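[1] whatever this is, show me its structure:
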Amino acid sequence: MAPPPTIRLHPDDGVVIARATLLPGTPVADGVVATERVPAGHKVAIRPIAVGEPIRRYGQIIGFATSPIAPGQHVHVQNCGMGDFDKDYAWGVDAKPTANFVPPATFQGIRRPDGRVATRNYIGILTSVNCSAHVASLVADAFRKNPFTGDNPLADFPNVDGVVALTHKTGCGMTQNEPLALLRRTLGGYARHVNFANVVVMGLGCEVNQIGGLMQEQKLAGRLRAMDIQTMGGTRKTVEAGIAFVREALADANRVHRETVPASELMVALQCGGSDGYSGVSANPALGVASDLLVQHGGTVILSETPETYGAEHLLTRRAVSREVGEKLVALMRWWDEYTAREGAEMNANPSPGNKAGGLTTILEKSLGAMAKAGSTNLVDVVNYAEQVTKKGFVFMDTPGYDPVAATGQVAGGANLVCFTTGRGSVFGCKPAPSIKLATNTPMYTRMQEDMDVNCGTILDGDESVQECGQRIFDLILRVASGEPTRSESYDFGAAEFAPWVIGATM
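    Just a heads-up that it's a prediction; the model follows:
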């Protein structure tokens, strides 16, 4: 039996979501028919909504009517806008003990000498400044498989996943306070990342972000090799030295083996990009189920993208393990209000043109759907961008909403795997952490199947429950953590997406 043409998410909602494009006359609720064309994933009113009245989805306010809305009308940017309303933070009222699975699930991970567990085994080349980016890329290119000739310089090192250069556009022309500290914290997190067997950092020599300062501030002495082009004697000599380092490191890195380890060793970054009106209905809630399962097995999930949690933070503070943790989240929202005002922007500018074309109207609506990725367990900590995550469970990290910048911060914080939901069809990778792509709807999954790992559109199609899809995602997380390649890895995504948050003046 075919599913109904619309989805109602909560009894208090005044709108429903179109499963497919609705034409005038299509029944959308008891006694209500569409009075105009409503695109797939968009909202249609099922009762009259007066000017200024709240519009609810998920049982929560997503905006206010800017003109009278009749039953059957398309509800979107033409008649729904932002407005102020009181939020009840209700610190910790929904926090509850987490039920743990005994024995926990396991995967085949790589146990490092310090006891940490990796999901991949890379050799990393970091750069202190953009001026050394090309040199670092030349070194990595010497070990890249040629897709046309089949030549593979790593053929004799089957336990090494690759050599990756992570370059960026900053490191100089920056103020030596918060911007520099943030960059160094990001690079330090990558230098320590469990998925790197060995790391070299390359600089120019005269940049603001001096390698010596980076190593001292981040306590990296003994953890990585350092080279700067000016001291080494130029490009050729630095490339030769870099290649020699990698060749030396390969034999050591290849000695690893996978062993059975508990799922508590997993730290998963939760991401969404190219979101649509289905994101909060299918892929995000299903990922939320997988997140709950991982936490119940002792693992960690990291929700980020602060501007895409804006307006829904009061639902997370209810799950905070303490008022202090909840207040840290609210303080981040105030900082972003001030930051966007200072830059002459507004938080509601966040939904992209693609988001809006997919049915998302306001940042409130986007945030309510985005936070579903984090499931229902307690919020145990709130950390700054690229700060090391040390707590087990659900953690929030402050990041921008821009996916590469957000994921870079999460991986710097220790995430050894990424789950990325998308409705419009984002392509993405995040070396050294594998990235699983979750499609919100079947048409996009079918169109972009070579880039998507999981079709969550089965929920919309009526073929699978949110719980069943979430279990399927959790099972895939364990397989990918054990070495199964993802779609983005098959295309070698993950180096160009390295994007530290650039904050402050460029001088």
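[2] C-alpha from now on. contacts and neighbour counts both.
    Fine.
[3] show the residue spans covered by the strands in the stretch 51-200 of the chain.
    In the stretch 51-200 of the chain, strands defined by DSSP state E, counting those that start in this stretch lie at 54-57, 60-65, 74-75, 80-81, 106-111, 117-118, 122-127, 162-166, 196-203, listed in chain order.
[4] would CSV of those with mean neighbour count and distance to residue 286 be doable?
    Listed next are these as CSV, based on neighbours: other Cα atoms under 10 Å; distance: least, Cα to Cα, whole Å:
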stretch, mean neighbour count, distance to residue 286
strand 54-57, 22, 18
strand 60-65, 22, 20
strand 74-75, 24, 26
strand 80-81, 22, 28
strand 106-111, 22, 21
strand 117-118, 24, 25
strand 122-127, 26, 30
strand 162-166, 26, 31
strand 196-203, 25, 30
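[5] distance to residue 501 added to the ones you listed, as a markdown table?
    Below are the strands of the stretch 51-200 of the chain laid out as a markdown table (distance: least, Cα to Cα, whole Å):
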| stretch | distance to residue 501 |
| --- | --- |
| strand 54-57 | 32 |
| strand 60-65 | 28 |
| strand 74-75 | 35 |
| strand 80-81 | 30 |
| strand 106-111 | 29 |
| strand 117-118 | 25 |
| strand 122-127 | 15 |
| strand 162-166 | 14 |
| strand 196-203 | 19 |
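[6] here is a second sequence; please produce its structure as well for comparison:
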Amino acid sequence: MRQRILKVHPNDNVIVALTDIKAGEQLTYQNENYTVLDDVKAKHKFLTTDLKAGEEVIMYGVLVGKAQSDLKRGNVITTSNLKHAALGFETGERKTDWLKPDVSAWQNRTFMGFHREDGSVGTANYWLVIPMVFCENRNIDVLQETLTGSLGYKRKNNYQSQAEQLIALYKNGAKTDELLQAEVFVEETHQKAERVFPNVDGIKFLKHEGGCGGIRQDSETLCGLLAGYITHPNCAGATVLSLGCQNAQVSILQAEIAKRDPNFSKPLYILEQQKIGTEADMLSWAIKQTLAGLAKANECTRQPAPISKITIGLECGGSDGFSGISANPAIGYTSDLLVALGGTVILAEFPELCGVEQNLSDRCTTVEQAERFSNLMRTYEKRAEEAGSGFDMNPSPGNIKDGLITDAIKSAGAAKKGGTSPVVEVLDYPEKVTKPGLNLLCTPGNDVESTTAEVGSGANVVLFTTGLGTPTGNPIVPVVKLSSNTTLYNRMSDIIDINTGTVIEGEETIEEAGARILDYVIAVASGEIEVCAVKHGQDDFIPWKRGVSL
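    Predicted coordinates:
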């Protein structure tokens, strides 16, 4: 019989409902009986003890909120009776001992990747076309329209036939109600066009709204992010369009590239419109140079590489009350496996580490790194508060509806993605990862901004957990989508790659799920599996403007 409730940590005073529970039901967990006083939806929690107003609610073994009124054992916790609260933190002693998992099954495994001259290995091979400033976005659109179809990278729109059928009905006199009720079919096709450059996975266009206006730091940070993409192991080279007068000067970009790769040798073509003159001349040069670069990129083929060359970015979005007990701890175990194999992991989304700072600080290998983490967290929260917000306002309406009613609850579950290994380095956006092991990267909790940042710092695969469903992808890196529950996996199978609802249902352990995920990552890194976000061309790219996002 399927287990209906779960106590996540021995010190918790709440229990998670794994299925809907009606008021008055009596349930037993670990030989203790509970009478539930309110209806409790799956993913939500009820109290294991009476609480007076102001007393603490503990989940995942940490403070996640305080009661706003007197509550009884068996009451459901809601936004009405619980307010966000989190423990303070300080730079304490180092606690970097950890129990490494058994990695003998992967010790001699390799993946098929694209080797770069700086020693990094890509999981894909892309050419980039990048504007230095939003003024060049229209020219980027022209290049995209010109090149993608001709080179065989344009994906067929399966819904075109549906639109054409409805248009034909309208032309033949169909009224509004008839169009709404018409039976039309969606043409299904998975056929790929023949590529001119078969070893190049695509040509990607990183449009953005930055580069000028705002504050100078935004433009400088943007240059660092773009340099992260240009020097990324999944990038074979780039074409850069500059207007010329913007804050994000080409010289800043070049300095950021040199900072990340002093011996940078990839093809890089930079065109400045105000120097070249006419738009036609610049676009003509851009097309010639891009095709020449693609020909060079096509010479690179997949070759065996050690698993230690994989860098995983950890992300969650559209989280629910099951994320912290299925999908997040599962990829946390995957993280531990990869770290034990010499690989690299990036844990980001600093607003979603609120309340677990002490644990992460203690896991930093040096006091200096612990202090940097502390300073970044405190500075970020202070800026959010100065803007009239705060970490406590992080949970979205969808999060709250599905059981994550305080930021501390959300954060305690989100941090599970980082596993248990020591923190080797703390990075500020958009710094590059340089050390194997678990890295902390300061980013917002916003899905796309954080995923964009993790890739800019060097992630060549992203594991993205979701409980509600989100299509987020990235232009140059496969984003593997993992559902926290089976219902979501079945309902949105077109955007979800892996189901970890099996953990909730008792079909496999966290460790078994984490091992399964690592095998999947290796196949994705080798180009054997095309993830849903790549199939759909979900090329999300949003640079972070500091202090704006949670």
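[7] post the TM-score for the overlay when you can.
    Here the superposed chains carry a TM-score of 0.94, computed using TM-score structural alignment, normalised by the length of structure 1; 501 aligned residues with a Cα RMSD of 2.1 Å.
[8] returning to that earlier point: looking at the strands of the stretch 51-200 of structure 1, which is closest to residue 488 of structure 1?
    strand 162-166 (14.1 Å; Cα to Cα).
[9] what's the matching range in structure 2 for the closest one?
    The aligned range for strand 162-166 of structure 1 in structure 2 is 202-206, by TM-score structural alignment.
[10] what residues does the spatially closest residue to residue 72 of structure 2 that is not a sequence neighbour make contact with?
    Computed as Cα to Cα, 6 or more residues apart in numbering, the closest residue to residue 72 of structure 2 that is not its neighbour in sequence is residue 50, at 4.3 Å. Residue 50 of structure 2 sits next to 70, 71, 72, 73 when contact means Cα atoms under 8 Å, 6 or more residues apart in numbering.
[11] still contacting in structure 1, which of these?
    Mapping the contacts of residue 50 of structure 2 onto structure 1 (both residues aligned by TM-score structural alignment, their matches' Cα atoms under 8 Å) leaves 70, 71, 72, 73 still in contact.
[12] the stretch 351-500 of structure 1: strands as residue ranges?
    379-383, 393-397, 417-422, 435-439, 454-455.
[13] how near is residue 486 of structure 2 to residue 397 of structure 2?
    21 Å (Cα to Cα, to the nearest Å).
[14] more neighbours: which of the two?
    Legend: neighbour count by other Cα atoms under 10 Å for residue 486 of structure 2 and residue 397, higher for residue 486 (19 against 11).
[15] so how far is residue 77 of structure 1 from the aligned residue in structure 1 for that one?
    Residue 486 of structure 2 maps onto residue 442 in structure 1, with residues paired by TM-score structural alignment. Using Cα to Cα, residue 442 of structure 1 is found at 25 Å from residue 77 of structure 1.
[16] hang on, residue 373 of structure 2 is in a helix, isn't it?
    Yes: assessed with DSSP: H, G, I helix; E, B strand; the rest coil, residue 373 of structure 2 lies in a helix.
[17] identify the spatial nearest neighbour of it, chain neighbours not counted.
    In this structure, residue 373 of structure 2 finds its nearest non-sequential neighbour in residue 426, 6.1 Å apart by Cα to Cα, 6+ apart.
[18] likewise residue 89 of structure 1?
    residue 314 (4.6 Å).
[19] in contact with residue 323 of structure 1, which residues?
    91, 92, 317.
[20] sorry, slip of the keys, the one I care about is residue 16 of structure 2.
    Counting by Cα under 8 Å, 6+ apart, residue 16 of structure 2 touches 5, 6, 7, 8, 42, 43, 44, 45, 46.
[21] sitting in strands, which of the residues you listed do you find?
    Here DSSP state E is the test, and the contacts of residue 16 of structure 2 give 5, 6, 45, 46 as lying in strands.
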